[in-house]
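K.L.:
I need the structure of the sequence given here:
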Amino acid sequence: MLSSEDHMAICSQLGRDITPLEAAAFENLWSEHCSYRSTKALLRTLPTDGKNVIIGPGDDAAIVSFSDKVALAIGMESHNHPSYVDPYDGAATGVGGIVRDIISMGAKPIALMDPLCFGTLDSEKTKNLFEHVVSGIGDYGNCIGVPVVRGDLIFDESYRGNPLVNVVAVGMLDPENIITGRVKTPGNRLILYGSRTGRDGLGGASFASRDLSEDAEAEDRPSVQVGDPYIEKLLIDATMAMCSTGKIRACRDLGAAGFAGASSEMASTWGARIIADNVPLRESGMNEVEIMLAESQERMLAEVAPEDVELIGSIAEKYDLAWADVGEVIAEPRYIVEFKGTVVCDLPIDLLVGGAPSCEREMLPYTLEKPFSRPDEDIRTLCLKVLAHPECAAKDWVFSQYDHDVQLRTVSLGPDAACIRLDGNGLYLTCGCNPRHIHLRPRDGTANAVLENVSNLACYGALPICAVDCLNFASPVHPEINWQIAESIAGMGEMCRHLDAPIVGGNVSLYNESDEFETQIKPTPMLGMIGKGEVIRRSPPEEGAILALIGTTRPEFGGSILDCITGCGGNAPETGDPAIVVSIRNMVQSGSFAAVTDLSRGGLLTALTKIAPRCSIEIRGDPIEVLFSESYARFLVAVHDRTILRDLPHTILGTVGGDALTILAGDETIRLTDEDMAASGQTIRDLMRID
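P.N.:
Next comes the predicted model:
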């Protein structure tokens, strides 16, 4: 419902009351989901330009340069609230929506990433959400032929009533054939094509801009879209065929706020006159509000010169897609909609699009870190518990549902970043953040999220090209949440500038809290990042290789996996040293390492299981600090010549080889065999109890 304050402000500017369609259009386009009214001033502080940036924030997707012959489209979107109400369809349509953002730029989608956040797996509700979200993403991606190559999984009680489903899509296109989402010429026609319009998804944008109620599953089900991946595949192919003709002047996908959102945003450079009666429908008796605001999936809007309408329509028909001429671009800066011969909407287009007033809200800093309390358990027990935590556990059950090899470009899936082969080079993809660290230290934690993603690329010698973000927070009406948002964006901007990783696009998802469970999500400014480097195929280091830890380890346990399992508390990590990351990247490029991985969740222990599960190391100092601290800008490397490390802060740990992970800590020797680690239940399949 449009707030009384907004309603009064709109009527005051127009000098009249507004029609039902105008009210619905303002409710959705002025919603937080579409207008970013609580965050747009902060978002303007982020670095968005760079040597590779062709189109930054503001369009359906960003465009960056990869090579002389290849440009990349990249976007990131959330589908959080819908995925709680209907996890399968909510997650599936999240994939479909971000893929359409990519194809609207004229790009063929080539890769997906899916960072996901859920409650803890001791809840049957969470298990159900997790299972169906993963299934929805896998089924949709597999059906449209786009590989999911990377993801992230976070399990924390704060997401119990409000899971996060974020999706990154990347596409490739000829840099000479970029299509944008703003109309070019008055007199051109607007062509709607794809699926027919139904009543599903009504009010989706406004639904995504409020808290989830206790009865959300029953009350909000009509706000969740239902997708059809087979039509999406036809839509991809048809759009690529249309773009190849050179006749598409502008293109936009129909997402939040449906046809009203896409057509008004697309026409905001000039104006538009829409004939709502012309929209192809799949349900009879729909009124103008339902036609214009429904968020039915798999629909696109294109600007076409009058003489090219028949050609574009014939391509839609070839792919068995519905299409219609639904209006025209006009020179007057107004947004006009006609229905049954009557004008049902007539607004200044700049008031509807971009006219939402900003929100100034109070900020309240807080301090949540608590003193470190040393765990009572012995080191071996702690090791097994850390490895059994679902964020450290094997993710095969998830990955096995995704077709990674479709399109035949995928080189590897990790462990630190995925690689696909593109134009003779490696396109590297990584995503994620650590909400527990960010909750304790929003600025440092978000800066470290940027650093961690660049560290993942550095393990392959890849330079960052750009990043996209999805800023997931609870309600900004709470002063402490508003402070989290401001601090997180500041930390992100600072580190992105330092590491030359511009933020070229993204999404803001607020009001992620649950009345049912009385929970607020931890601040989750999720990142997706791409980089470029040589194609590197990782292999295990040879027996006898020297293992070394590079970087500075501090007693930083707050928000760590150790903290999750023991409640030990402690300080969250300070911002890591980006110079270490740059040095590692340079050394990987020169071939200095037999193996390398960065340290993140679970600290050194989980890093050892990635590249040297059979090794012997000796710990000097406090074994809890050395094994479980989650300080950033640290790397585990295997080398054959230790002298190459002389210019870096490092500690020699031991050597690769043996029949177990053997840790000598003072007078204690800890052996973790394959059987020990398997017995700890260290797979998602075991934790889900899935046969």
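K.L.:
contacts, neighbours, all on C-alpha from now
P.N.:
Will do.
K.L.:
Excluding chain neighbours, give the residue nearest to residue 1 in space.
P.N.:
The shortest distance from residue 1 to any non-neighbouring residue, by CA to CA, 6 or more residues apart in numbering, is to residue 27 (6.3 Å).
K.L.:
Then residue 561?
P.N.:
residue 602 (5.5 Å).
K.L.:
so the one you found sits right up against residue 631, yeah?
P.N.:
No - between residue 602 and residue 631 no contact is recorded; they are 10.4 Å apart, counting by CA atoms under 8 Å.
K.L.:
more neighbours, those two?
P.N.:
residue 631 (26 against 22; other CA atoms under 10 Å).
K.L.:
Tell me how far the more buried one lies from residue 437.
P.N.:
Distance, residue 631 to residue 437, by CA to CA, to the nearest Å: 10 Å.
K.L.:
Overlap of the contact sets of the two?
P.N.:
Residues touching both residue 631 and residue 437 (CA atoms under 8 Å, 6 or more residues apart in numbering) are residue 573.
K.L.:
What segments of the stretch 151-300 of the chain are strands?
P.N.:
Applying DSSP state E, counting those that start in this stretch to the stretch 151-300 of the chain gives strands spanning 164-173, 189-194, 248-253, 272-275, 299-304.
K.L.:
would you list these in TSV and tack on mean neighbour count?
P.N.:
Formatted as TSV, these follow (neighbours: other CA atoms under 10 Å):
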stretch	mean neighbour count
strand 164-173	28
strand 189-194	26
strand 248-253	26
strand 272-275	25
strand 299-304	27
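K.L.:
Quick one: closest of those strands to residue 386.
P.N.:
Closest approach to residue 386 among those (CA to CA): strand 164-173, 23.4 Å.
K.L.:
sorry, back to before: please convert the strands of the stretch 151-300 of the chain to JSON lines, extending it with distance to residue 110.
P.N.:
Listed next are the strands of the stretch 151-300 of the chain as JSON lines, based on distance: least, CA to CA, whole Å:
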{"stretch": "strand 164-173", "distance to residue 110": "5"}
{"stretch": "strand 189-194", "distance to residue 110": "21"}
{"stretch": "strand 248-253", "distance to residue 110": "18"}
{"stretch": "strand 272-275", "distance to residue 110": "33"}
{"stretch": "strand 299-304", "distance to residue 110": "19"}
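K.L.:
among those strands, which is nearest residue 656?
P.N.:
So among the strands of the stretch 151-300 of the chain, strand 164-173 is nearest, using CA to CA, at 36.2 Å.
K.L.:
any idea how far that closest one is from the chain center?
P.N.:
Relative to the centre of its chain, strand 164-173 is centred 7 Å away, using CA atoms, centre = their mean, to the nearest Å.
K.L.:
Also this sequence, please, to line up against the first:
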Amino acid sequence: MSLDTVKHAADTPDTGQPWAELGLKEDEYARIREILGRRPTGAELAMYSVMWSEHCSYKSSKVHLRQFGEKVPENDAMLVGIGENAGVVDVGQGYAVTFKVESHNHPSYIEPYQGAATGIGGIVRDILAMGARPVAVVDPLRFGAADHPDTRRVLPGVVAGIGGYGNCLGLPNIGGEVVFDPCYQGNPLVNAGCIGVMKHEDIHLAQASGLGNKVILYGARTGGDGIGGVSVLASETFDETGPAKRPAVQVGDPFQEKLLIECTLEIFREKLVAGIQDLGGAGLSCATSELASAGSGGMRVDLDTVPLRDATLSPEEILMSESQERMCAIVEPEKVGRFLEICEKWDVIATVIGEVTEGERLEIFWHGEQIVDVPPRTVAHEGPVYERPYARPEWQDALQADDAGKLPRPESSAELREQVLKLVASPNQASKAWITDQYDRFVQGNTVLAMPEDAGMVRIDEKTNLGVAMATDGNGRYAKLDPYAGAQLALAESYRNVAASGARPLAISNCLNFGSPEDPDVMWQFAEATRGLADGCFALGTPVTGGNVSLYNQTGDVAIHPTPVVAVLGVIDDVTRRTPIAFAEEGQLLYLLGDTREEFGGSAWSQVVHDHLGGLPPAVDLDREKLLGEILIAASRDGMIDAAHDLSDGGLIQAVVESCLRGGKGARLIVPDGLDAFTFLFSESAGRAVVSVPRSEELRFTDMCGARGLPATRIGVVDGEEVELQGEFSLPLGELSTAHEGTIPALLV
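P.N.:
I've put the predicted structure just below:
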């Protein structure tokens, strides 16, 4: 078969092309022909198909994502916002922190180990490309029913992939979640986040400027793994027999990535790059088109110079390959020699594959023949924009009317005790130590909080103890009941978790996981969740630095629950003032902060005891969340509290049990006036936390809460070796520990 050159394409306008097989719609293919004034070559078609995919172009979500920039003003901390590889915020003392969350959902269902491992690898390179040293990772995960055979297939592989890759990189895994729900059966959510640290002057952007500057591809050789991988997989629904398309999942090599990280950081230190981009989704198609699009000129690439693992790869396959551990740098000619020397020192393959040119075209050649001649912005930034139709689902009213508050409640103290045990042993509320113990949480020696704490926290300056904290949260059950409120509840919980650790929330990233955008019901969920998140960020003053949209998360025509995952990053001036969740000192007083109401819609109790989903989620009061956060941060900083735990899934009793087991101390609780025991224990009202207060600090703490108008109710004391609810029941810590810690190993080992 002869090479499909630009000249050949112009001379053969009627040649049939596999645009549909590559995921393009008929009108999209027609638009490409209109842009080029001819049919595309095979290489051009490959580039447009991956770059115009849902995963890369956000063509169904762009119109809604604009709210994050329009509604939410950037605060003083924002240094780099939406549009780059990752957002960057100022955390003081000359330090900048970059962070982001992304998805690797579909690849992880097909090949759990490599899908999850390369998800970690990809997000780490995003952070590296900003100029930062990666310092920690997090992993929000969602799987099908805990006792389903396919969960046993997928979950161990995903966990091993995350742990194997992250541990080999020497990056502590400090946070995340594991949630089980039948809606994720056949479509798990494997989201991955990373935090990186740099000085302000070290920030790098993805752009190719400077006539004559060289384009250098460095890192691993390009192979046949992951051809069209996530860029195609993430734009496809799964049917009952598997994905509609099965391109190879990318294969990761963490040791190569570790070399790439150290090599890149040395290159940064010597200021050898004018622009840089990692190769992730869409591979070279993305890196070349985005660098050229964001720069001030054009670009010429000689594709036959790309180092290959498989010499049989066609130009189209090289452009679509998502082989891992690769970066693309723009380097001034006089610095190329030193750049290559450093790469050789680290045993990293580096090749000059092109240069920045005059004009505004991206031109790619194969053995001297031109196979690509495109305006790069049309590939990278001017893809389709869809105003997808959406409407409130017909079933939404009936779902909300099915009030969880009408479910049968325990009728005796014995039944109340039994339901507490059932709750703490349920897969979602049980200890995840079997999973998190497979991750190295303390490598590098700077981790100060990690799972199962409310937020992960790392020290970034050993002299001053400056640190950052991150939490990720998202409750798909709440979002199914009300996507607008559900997104705000995810934001509020993540914000609350960071504040409970003692850190001040600064900014957010997000990973928006939804079903098919071609379904008006799903698109309504997405529109509402995005609107809710934008409004919530405005109210809390937490700008969105970037994120990820993952659509087509469904099996057949059954979509997952709408699952907006929100990552909040916070800063703490002195990590030695952090607040853990453990009740560790007998005699300390327990205070419940916030208001408790009869709110059980989407609750853990309704799921565990009644297998029910219906009603309305807890009400959101973002002014209260902000006030609660301020109180928790001030109390932590000034030594007024020794422990704090936010109240969310499972309500007060879940938080108390976790804090007691974490500290090895019991608690005696009393039901406050105006509440019944059931509501006190199981309500999931938002804007609440439980804290342990040294007796010497009680007056100072309650005076502060009273002066600020935050309800603070004394509910008990840290004491003994059991959790006792006065007048109702007692549960020895040993019995609680057995129930809490035995569930996950029994299901998965």
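K.L.:
Got a TM-score for the pair?
P.N.:
Here the TM-score for the pair of chains, by TM-score structural alignment, normalised by the length of structure 1, is 0.96; 684 aligned residues with a CA RMSD of 1.7 Å.
K.L.:
if we can go back for a sec, which one of the strands of the stretch 151-300 of structure 1 lies nearest to residue 282 of structure 1?
P.N.:
Comparing the strands of the stretch 151-300 of structure 1 by CA to CA, strand 189-194 comes nearest, at 11.9 Å.
K.L.:
matching residues in structure 2 for the closest one?
P.N.:
The aligned range for strand 189-194 of structure 1 in structure 2 is 214-219, by TM-score structural alignment.
K.L.:
which outside residues touch the matching stretch?
P.N.:
Contacts of stretch 214-219 of structure 2 (CA under 8 Å, 6+ apart): 256-257, 260, 301, 306, 325-333, 336, 343, 348-356.
K.L.:
6 Å - rerun?
P.N.:
Outside of stretch 214-219 of structure 2, the residues within contact range by CA atoms under 6 Å, 6 or more residues apart in numbering are 325-331, 348-355.
K.L.:
Average separation of that stretch from the aligned part of structure 1, please.
P.N.:
Here stretch 214-219 of structure 2, set against structure 1 after superposition, deviates by a mean of 0.4 Å using mean CA distance after the TM-score superposition for structure 1.
K.L.:
any idea which of the contacts of stretch 214-219 of structure 2 is closest to residue 212 of structure 2?
P.N.:
Among these, residue 355 lies closest to residue 212 of structure 2 (CA to CA), at 5.8 Å.
K.L.:
thought residue 327 of structure 2 was touching residue 276?
P.N.:
No - look at residue 327 of structure 2 against residue 276 with CA atoms under 6 Å: they stay out of range, at 7.4 Å.
K.L.:
hmm, back to that, the residue nearest to residue 1 of structure 1 touches residue 5, doesn't it?
P.N.:
No - counting by CA under 6 Å, residue 5 is not a contact partner of residue 27 of structure 1; they are 11.8 Å apart.
K.L.:
Mind checking which of those two has more residues around it?
P.N.:
Taking neighbours as other CA under 10 Å, residue 27 of structure 1 and residue 5 compare with residue 27 leading, 22 against 8.
K.L.:
Can I take it that the more buried one is in a helix?
P.N.:
Yes - applying DSSP: H, G, I helix; E, B strand; the rest coil, one finds residue 27 of structure 1 inside a helix.
K.L.:
In structure 2, what residue corresponds to it?
P.N.:
Per TM-score structural alignment, residue 27 of structure 1 is aligned with residue 49.
K.L.:
ok, now how distant is that match from residue 319 of structure 2?
P.N.:
Note on residue 49 of structure 2: its distance to residue 319 of structure 2, by CA to CA, is 11 Å.
K.L.:
what helix or strand does the alignment partner in structure 2 of residue 142 of structure 1 sit in?
P.N.:
Using TM-score structural alignment as the criterion, the counterpart of residue 142 of structure 1 in structure 2 is residue 167. Residue 167 of structure 2 belongs to helix 149-169 when assigned by DSSP states H and E.
K.L.:
Structure 1: which residue goes with residue 512 of structure 2?
P.N.:
Aligned counterpart of residue 512 of structure 2 in structure 1: residue 471 (TM-score structural alignment).
K.L.:
Hmm, that match is touching residue 527, no?
P.N.:
No - the criterion here is CA under 6 Å, and residue 471 of structure 1 misses it with residue 527 at 8.5 Å.
K.L.:
higher neighbour count, the two?
P.N.:
Taking neighbours as other CA under 10 Å, residue 471 of structure 1 and residue 527 compare with residue 527 leading, 25 against 22.
K.L.:
what sits against the residue nearest to the more buried one when sequence neighbours are not counted?
P.N.:
Leaving aside its chain neighbours, residue 527 of structure 1 sits nearest to residue 469 (4.5 Å; criterion: CA to CA, 6+ apart). By CA under 6 Å, 6+ apart, the contact list for residue 469 of structure 1 reads 506, 526-527.
K.L.:
Go again with 10 Å.
P.N.:
75-78, 166, 168, 431-432, 492, 503-508, 524-529 (CA atoms under 10 Å, 6 or more residues apart in numbering).
K.L.:
With respect to residue 18 of structure 1, which of the strands of the stretch 151-300 of structure 1 lies nearest?
P.N.:
Comparing the strands of the stretch 151-300 of structure 1 by CA to CA, strand 272-275 comes nearest, at 17.6 Å.
K.L.:
okay, and that closest one goes to which residues in structure 2?
P.N.:
Using TM-score structural alignment, the match for strand 272-275 of structure 1 in structure 2 runs over residues 299-302.
K.L.:
With structure 1 overlaid, report how far the matching stretch is off on average.
P.N.:
In the superposition against structure 1, stretch 299-302 of structure 2 averages 0.9 Å from its aligned positions (mean CA distance after the TM-score superposition for structure 1).
K.L.:
residues in contact with that stretch?
P.N.:
208-209, 211-216, 288-289, 291-293, 352-373, 376.
K.L.:
Give me the subset of these lying in helices.
P.N.:
288-289, 291-293, 376 (DSSP state H).
K.L.:
for these, which one is nearest residue 660 of structure 2?
P.N.:
Relative to residue 660 of structure 2, the closest of those is residue 291; by CA to CA it sits at 52.1 Å.
K.L.:
contacting residues for the closest residue to that closest one other than its chain neighbours?
P.N.:
Residue nearest to residue 291 of structure 2 in three dimensions, not counting chain neighbours: residue 207, with 4.4 Å by CA to CA, 6+ apart. With contact set as CA under 10 Å, 6+ apart, residue 207 of structure 2 has these partners: 84, 274-277, 287-297, 329-330.
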